[in-house]
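*Asks:* Here is a sequence together with a model predicted from it:
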Amino acid sequence: MSYVMDEGLALAAGLNVIPKRSFLTEYSCRIDPAYYPKLMRAWFDAVTEIGLGWGVSFNLDFHTIPFHGEDALVEKHYVTKRSRRQKGILAFVVEDAEKRVFCYGNADLRKEEQADEILRFVEFWKSRTGKLPEELVFDSKLTTYANLHRLNKMDIRFITLRRRSQKMLEQIYQTVASAWRRVELKGVT
């Protein structure tokens, strides 16, 4: 059954109907950007209040929300699903890796600001919990080496993911077997 036709889901969300896909993929400017931090704090507090708690490891990523209007101020960003660049709003999202709950988001980013958004998340997390996040997992292109250095100085562990290249595979194949250590991951889905 289509979720769009599910009246119960709409009612639980406080709506009379679930918004259609076209509405959800359009960027809405009806909310003043000054209210975004207040909304983030309210969401954070609501999740904490219902007892979900927070983990120590976080997945960070950028997502482009396609924009099909004529706004001249909207920048072009890479859209993974379409494997191309197109006009869109760049959103930065952070998910608690254990609880699978979003704990931070910012859709008011310009290209020149995106590399520092990881530091803004760290600052937000510390202001909300009183401590720094323990572990961050993100794509290697999410930030700069200077910001990775800052994370190191703050003793925040991080894992960067990068695409395999032919050169990287060749280096791996040339490594002697005794240099490897076997690691077994349990409970991975």
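*Replies:* It's in.
*Asks:* Please count neighbours and contacts with C-alpha atoms only from this point.
*Replies:* Noted.
*Asks:* Next up, the contacts around the closest residue to residue 131 other than its chain neighbours.
*Replies:* The shortest distance from residue 131 to any non-neighbouring residue, by C-alpha to C-alpha, 6 or more residues apart in numbering, is to residue 125 (7.2 Å). Neighbour list for residue 125: 131-133 [criterion: C-alpha atoms under 8 Å, 6 or more residues apart in numbering].
*Asks:* Pull out the buried residues from the strand or helix carrying residue 125.
*Replies:* Taking DSSP states H and E as the criterion, residue 125 maps to helix 117-129. For helix 117-129, the neighbour count (16 or more other C-alpha atoms under 10 Å) marks 117-118, 121-122, 124-125 as buried.
*Asks:* next, the one to line up against it:
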Amino acid sequence: MAALPKKSALTSYSYRLAHDHQQRFLAALDTTMIAHGLATSDQAIFDLDFHAVMHWGHDPVLEKHYVPKRSQRARSVLTFFAQDTDTHNLVYANADTSKATQARELIAFCDHWASASGHDPAMLIMDQKVTTHRVLGELDARGVKFLTLRMRSPALLRHINALPTAAYKTITLDRPGPHNKPRVHEDPHTTLTDYPATVRQLIVTGLGREAPTVIITNDTTSTTRELVSRYARRMTIDQRLAEIIRAFCADALSSTVNLNVDLDIMLTVLAQALLAALRARLPGYATITPDVIQRRFLETPGTITTTSQTITVRLERRAYTPVLRAAQLPTNTPIPWLGNRTISYQLD
């Protein structure tokens, strides 16, 4: 858990895996996360985003994608992530994507979540570049709510500039800071290109950006305040991606083959889930990032004693040992893939 295995360690088995192996593992992982409260099944609202993992060599096979940290398009592997909005835990990832298939990744996620939980997601929240209006129409036909942005075309900007001041109403968001009282104009029946019906459009000003934010959704029951607040919270997925890059070196490609990177990305979801489970046990560390958990607890030296039936991990004393004592780590936990040996922890 301190560091994901990379190319030399993965070579012996990563080349034998296929994308469906990773997907079945994630479905089983999500089922377990739901059972232990690390993901919510009833609410089922998710934040979606892409992340381009840049390749530093010269490989003409890889497609060019926009890399935000370089502010340019570069040879990279495009990865897709889904985050549970309520718990802020990653529940899905896929690196086997291309320009031709990326617009349908949210449909693939809906299929995945249906297999893991028994029902489709209730709502998907995403940036405007994640998919197309045609695919949004498929989501609506499937009964899945969406919340996304609309590109500000010249015609839309002219419409926004022509709106009188009285057309806006002020709402109050439940968050600190100077931008918690934006002004919103709502169009309940807006048409889109390639979308079979009308959508609810919210034109929002006062969020700290120079240009208005244009939100579109097929959710007709939630209040304006709820919709704006939900989209504002979508930015937490960028924080999760930054955390796994910093803690698990997720930006270091183990291969130029998408399916091999797919295994790495799946392992980051697993590692993030394991750390979330540990973090929930540590008093006072409920919001601490994975890299801090690694430095203070996972990198603790110790002695591992193995017998035919047990594995005993004896950890040396450190400044944060009292926190581990209060964590009530599970004892005598069987490990099926190690001959059902039980593992227990001891603290000096």
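*Replies:* Perfect, I can see it now. Because the structure is a prediction, the values reported are computed rather than measured.
*Asks:* returning to that earlier point: how about the residue nearest to residue 131 of the first structure, what's its partner in the second structure?
*Replies:* Superposed on the second structure with TM-score structural alignment, residue 125 of the first structure falls opposite residue 113.
*Asks:* repeat for residue 172 of the first structure
*Replies:* Per TM-score structural alignment, residue 172 of the first structure is aligned with residue 160.
*Asks:* Next, work out how far apart the nearest residue to its match once chain neighbours are set aside and residue 56 of the second structure are.
*Replies:* Nearest residue to residue 160 of the second structure, sequence neighbours excluded (C-alpha to C-alpha, 6+ apart): residue 203, at 7.8 Å. Residue 203 of the second structure sits 40 Å away from residue 56 of the second structure, going by C-alpha to C-alpha, to the nearest Å.
*Asks:* likewise residue 167 of the second structure?
*Replies:* To residue 56 of the second structure, residue 167 of the second structure is 50 Å away according to C-alpha to C-alpha.
*Asks:* Give me the contacts around the helix or strand harbouring residue 216 of the second structure.
*Replies:* Applying DSSP H and E as the criterion places residue 216 of the second structure in strand 213-217. Strand 213-217 of the second structure has contacts (C-alpha under 8 Å, 6+ apart) with 145-152, 199-205, 207.
*Asks:* Could I have the ChimeraX command that selects the buried members from those?
*Replies:* Applied in ChimeraX, the following selects the buried portion of the contacts of strand 213-217 of the second structure according to 16+ other C-alpha under 10 Å:
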select :145,146,147,148,149,150,199,200,201,202,203,204,205,207
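*Asks:* Let's see which of the contacts of strand 213-217 of the second structure end up in strands.
*Replies:* 145-149, 199-205 (DSSP state E).
*Asks:* Out of those residues, flag the one nearest to residue 227 of the second structure.
*Replies:* residue 147 (7.8 Å; C-alpha to C-alpha).
*Asks:* Let me see the contact set for the closest one.
*Replies:* Going by C-alpha under 8 Å, 6+ apart, residue 147 of the second structure touches 123-126, 215-219, 227, 231.
*Asks:* that older thread, most neighbours out of the contacts of residue 125 of the first structure, which is it?
*Replies:* Within these, most neighbours by other C-alpha atoms under 10 Å means residue 133, with 21 neighbours.
*Asks:* Contact partners for that residue?
*Replies:* Going by C-alpha under 8 Å, 6+ apart, residue 133 of the first structure touches 56-58, 122, 125-126, 156.
*Asks:* which of those residues does the second structure keep?
*Replies:* Checking the contacts of residue 133 of the first structure against the second structure (both residues aligned by TM-score structural alignment, their matches' C-alpha atoms under 8 Å), the contacts still present are 56-58, 122, 125-126, 156.
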